[in-house]
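**Q** how would this look folded up:
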Amino acid sequence: MLFNFITLFPERIHSFFQTGVPGKAIEKKIIQINTIQLRDFAGNKHNRIDDTIYGGGPGMLLQVGPIYRALESLGDKKGHVVLLSAAGETFQQSTAEAMQSQYDKITFISGYYEGVDARVSEHLIDREVALGNYVISSGDIAAICVADCISRLIPGYLGRFSSLQEESHNLENVLEYPQYTKPREFMGWTVPEVLVDGNHKEINVWREANRRTQNIE
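**A** Next up, the predicted model:
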């Protein structure tokens, strides 16, 4: 899968994807990362890509022109276009599953400052998503999270398919059970006895009884 990132800070994107599991996935050509520096499409000598808001108000908005030109530069590599925005639909595991199954190219547009000119969401994108009911300082953070979530669903990205099957959010609003590793006792805090007795039937019963539920209020 190809992920395009239209961003003011390409180094943020590359810094995440060059290490760990994402880095290995790139080496194996399971995913591809392409960053587009928005300032390259500013269209003015000062490389300005934002301006004040019509009607007044604090902050600056990303202009529609540079984003339009950046998208056009991708041609048929553009694929499904996603704007990261606090006003978008809340991103869910089901959203990631749908996007992974339907698209092999996804382009993320990162918002900054007070956001982007509304004509971007009105005319240039396919989907607008938010990580949750809160505000973060950069759409790059959200774009990385969404791309990582989708990537984990691609066959071969994770070493063990069972890891994907058993991990959190595969059941609606149900998370994984508590998990422990060595040492068996630390600072007086002990691992539940059932987990070290070797009775896998009882372990499974304990795990199901101790699954946590997601707080979605």
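**Q** from here on, contacts and neighbour counts on C-alpha atoms
**A** Fine.
**Q** Surely residue 137 touches residue 115?
**A** No - with contacts counted by CA atoms under 8 Å, residue 137 stays clear of residue 115, the gap being 10.1 Å.
**Q** Which one's more surrounded, those two?
**A** residue 115 (20 against 11; other CA atoms under 10 Å).
**Q** Show me what the lengthiest helix in the chain is packed against.
**A** Longest helix in the chain by number of residues (criterion: DSSP state H): helix 139-151. Counting contacts by 3 or more CA pairs under 8 Å, 6 or more residues apart in numbering; DSSP states H and E, helix 139-151 is packed against strand 2-7, helix 10-17, strand 80-90, helix 93-102, strand 105-110.
**Q** and residue 200, which of those is closest to it?
**A** With CA to CA as the criterion, residue 200 lies closest to helix 93-102 of the helices and strands packed on helix 139-151, at 29.1 Å.
**Q** What angle do strand 105-110 and the closest one make with each other?
**A** Orientation of helix 93-102 against strand 105-110 (axes from the mean of the first three to the mean of the last three CA atoms, to 10 degrees) gives an angle of 140 degrees.
**Q** got the angle between helix 93-102 and helix 139-151?
**A** If you take the same axes, to 10 degrees, helix 93-102 sits at 70 degrees to helix 139-151.
**Q** elements contacting helix 93-102?
**A** Counting by 3+ CA pairs under 8 Å, 6+ apart, helix 93-102 packs on helix 139-151.
**Q** got the contact list for the helix it packs on?
**A** 3, 5, 7, 9, 12-13, 16, 22, 31, 84-85, 91, 93, 96-97, 99-100, 108-112, 130-131, 157 (CA atoms under 8 Å, 6 or more residues apart in numbering).
**Q** And stretch 201-217, by the same measure?
**A** Outside of stretch 201-217, the residues within contact range by CA under 8 Å, 6+ apart are 173, 174, 175, 176, 177, 178, 194, 195.
**Q** go on, stretch 114-130?
**A** Taking contacts as CA under 8 Å, 6+ apart, the residues outside stretch 114-130 that touch it are 58-64, 67-68, 80-91, 142.
**Q** Give me the distance between the two termini of that stretch.
**A** End-to-end distance for stretch 114-130, by CA to CA, to the nearest Å: 15 Å.
**Q** what residue is smack in the middle of the protein?
**A** Geometric centre of the chain, nearest residue: residue 146, 1.5 Å, by CA atoms, centre = their mean.
**Q** Specify the next element, helix or strand, located C-terminal of the longest helix of the chain.
**A** Next in sequence after helix 139-151, counting helices and strands by DSSP states H and E, comes helix 161-166.
**Q** Now the second one, please; I'll put the structures next to each other:
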Amino acid sequence: MRIDVISLFPEFVDQCAGFGVVGRARERGLLSLHGWNPRDHAEGNYRRVDDRPFGGGPGMVMMIEPLRAAIRAAQAAGHVDDRPPARVVYMSPQGRPLDQAKVRELAALDRLVLLCGRYEGVDERLIRAEVDEEISIGDYVLSGGELAAAVVVDAVARLQDGALNDAESAIQDSFEADGLLDCPHYTRPVEHELGTVPAVLMSGNHAEIARWRRMQALGRTWARRPDLLDEAALSPADRRLLDEWRASGEGGVVSGAPGPLASGTKKPL
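**A** Here you go, the predicted model:
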């Protein structure tokens, strides 16, 4: 997969993508990342990329021409005959919230162009003409789209075939198994002042371990993100497991792992 990032600071995203799973995906040739600075496509001695907003107000707005030239240069550099142009995504707090379903959709693409805004944003005409969709990583405002772009690169890269040493780990992630949160995990030592590893995980009974993990995933989702259960297709067996979890009195705290109760209203099923 090829990802092109349009940014005044393209080296920022490149550095973020140089470590861990993303770095390994790049080393294995599963992901290529290319940065494009719109300032390189600006005219004049000062390479200006922004100007004051019409109608007045604070801040500056990124101009059409440098951004459009950078987008088109990125499209041309990665063009492959008989294939559609790369999807252009503008990282914006006004966009669709990024979720795992959208990550899977983006990860299936051959090419992707991420547009990072700065200042007060981007000229609306450029967005309407050149952008395919807007994506947000949360209901808050950052100083630029680079951090959001780095999030997308990381989330998409780890879903490329061969990026993870164990592909099964991606399947078990939060939001992947029927949209539920992941179950809790433990490692050595068994006994610790912070708690004891649940005995079922050391039993060697794989059926019971799978059942316990499913129950914990259901219970954790109910306690922390009950909204996700509204969209999950729970089977009768799942509902029985969740009832069992709730009846156990754990109330969001997994046995053997003390911690604070999750806040928020618990919704009955």
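**Q** Specify, as a residue range, where stretch 127-137 of the first structure falls in the second structure.
**A** Mapped onto the second structure using TM-score structural alignment, stretch 127-137 of the first structure covers residues 133-143.
**Q** Next, find the distance separating the spatially most distant residue from the centre of the second structure from residue 122 of the second structure.
**A** What lies farthest from the middle of the second structure is residue 45; by CA atoms, centre = their mean that is 38.4 Å. Computed as CA to CA, the residue 45 of the second structure to residue 122 of the second structure distance reads 22 Å.
**Q** Equivalent analysis for residue 2 of the second structure, please.
**A** 24 Å.
**Q** Same check on residue 102 of the second structure?
**A** Residue 102 of the second structure is 23 Å from residue 122 of the second structure, by CA to CA.
**Q** So for the two, which sits in the more crowded spot?
**A** More crowded of residue 102 of the second structure and residue 122, by other CA under 10 Å: residue 122, with 21 against 14.
**Q** and that one, what pairs with it in the first structure?
**A** Match for residue 122 of the second structure (TM-score structural alignment): residue 116.
**Q** For its match, give its distance to residue 162 of the first structure.
**A** Distance from residue 116 of the first structure to residue 162 of the first structure, by CA to CA: 40 Å.
**Q** Also residue 148 of the first structure?
**A** Applying CA to CA to residue 148 of the first structure and residue 162 of the first structure gives a distance of 18 Å.
**Q** Kindly report the same for residue 191 of the first structure.
**A** Between residue 191 of the first structure and residue 162 of the first structure the distance is 23 Å, computed by CA to CA.
**Q** Looking at these two, which is more packed in?
**A** A direct count of neighbours by other CA under 10 Å for residue 191 of the first structure and residue 162 places residue 191 higher, at 16 against 9.
**Q** residue contacts, that one?
**A** Counting by CA under 8 Å, 6+ apart, residue 191 of the first structure has contacts 180, 184, 185.
**Q** burial count for the second one?
**A** Other residues near residue 184 of the first structure number 13, with proximity taken as other CA under 10 Å.
**Q** Could you pull out the buried residues of stretch 111-125 of the first structure?
**A** 111, 112, 114, 115, 116, 117, 120, 121, 124, 125 (16 or more other CA atoms under 10 Å).
**Q** Next, the distance between the ends of it.
**A** First-to-last distance for stretch 111-125 of the first structure - CA to CA - comes to 13 Å.
**Q** how about the residue farthest from the centre of the second structure, secondary structure?
**A** Secondary structure assignment for residue 45 of the second structure (DSSP: H, G, I helix; E, B strand; the rest coil): coil.
**Q** and it, what does it touch?
**A** Contacts of residue 45 of the second structure by CA under 8 Å, 6+ apart: none found.
**Q** Could you check how far the corresponding residue of the first structure for it is from residue 7 of the first structure?
**A** Counting by TM-score structural alignment, residue 45 of the second structure corresponds to residue 45 in the first structure. Look at residue 45 of the first structure and residue 7 of the first structure: by CA to CA, they are 19 Å apart.
**Q** ditto for residue 194 of the first structure
**A** 50 Å.
**Q** In terms of packing, which of the two has more residues around it?
**A** residue 7 (25 against 15).
**Q** got the contact list for that one?
**A** By CA under 8 Å, 6+ apart, the contact set of residue 7 of the first structure is 35, 36, 37, 38, 109, 110, 140.
**Q** To which residue of the second structure is it aligned?
**A** Using TM-score structural alignment, residue 7 of the first structure lines up with residue 7 in the second structure.
**Q** Then residue 202 of the first structure?
**A** By TM-score structural alignment, residue 202 of the first structure lines up with residue 208.
**Q** what about its match, which helix or strand?
**A** Per DSSP H and E: helix 206-224 holds residue 208 of the second structure.
**Q** Buried ones in the next helix or strand after that helix, by neighbour count?
**A** Later in the chain than helix 206-224 of the second structure, the nearest helix or strand by DSSP H and E is helix 226-231. Neighbour counts over helix 226-231 of the second structure (16+ other CA under 10 Å) mark 226, 229 as buried.
**Q** Helix, strand, or coil at residue 35 of the second structure?
**A** Per three-state DSSP, residue 35 of the second structure ends up strand.
**Q** hang on, it packs against residue 11?
**A** Yes - with contact defined as CA under 8 Å, residue 35 of the second structure counts as touching residue 11 (7.0 Å).
**Q** the more surrounded of those two?
**A** The neighbour count for residue 35 of the second structure versus residue 11, taken as other CA under 10 Å, is higher for residue 35 (21 against 16).
**Q** Quick one: residues contacting the more buried one.
**A** Per CA under 8 Å, 6+ apart, neighbours of residue 35 of the second structure: 4, 5, 6, 7, 10, 11, 14.
**Q** Could you dump these into JSON lines and include distance to residue 212 of the second structure?
**A** Formatted as JSON lines, the contacts of residue 35 of the second structure follow (distance: CA to CA, whole Å):
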{"residue": "4", "distance to residue 212 of the second structure": "43"}
{"residue": "5", "distance to residue 212 of the second structure": "43"}
{"residue": "6", "distance to residue 212 of the second structure": "46"}
{"residue": "7", "distance to residue 212 of the second structure": "46"}
{"residue": "10", "distance to residue 212 of the second structure": "45"}
{"residue": "11", "distance to residue 212 of the second structure": "45"}
{"residue": "14", "distance to residue 212 of the second structure": "40"}
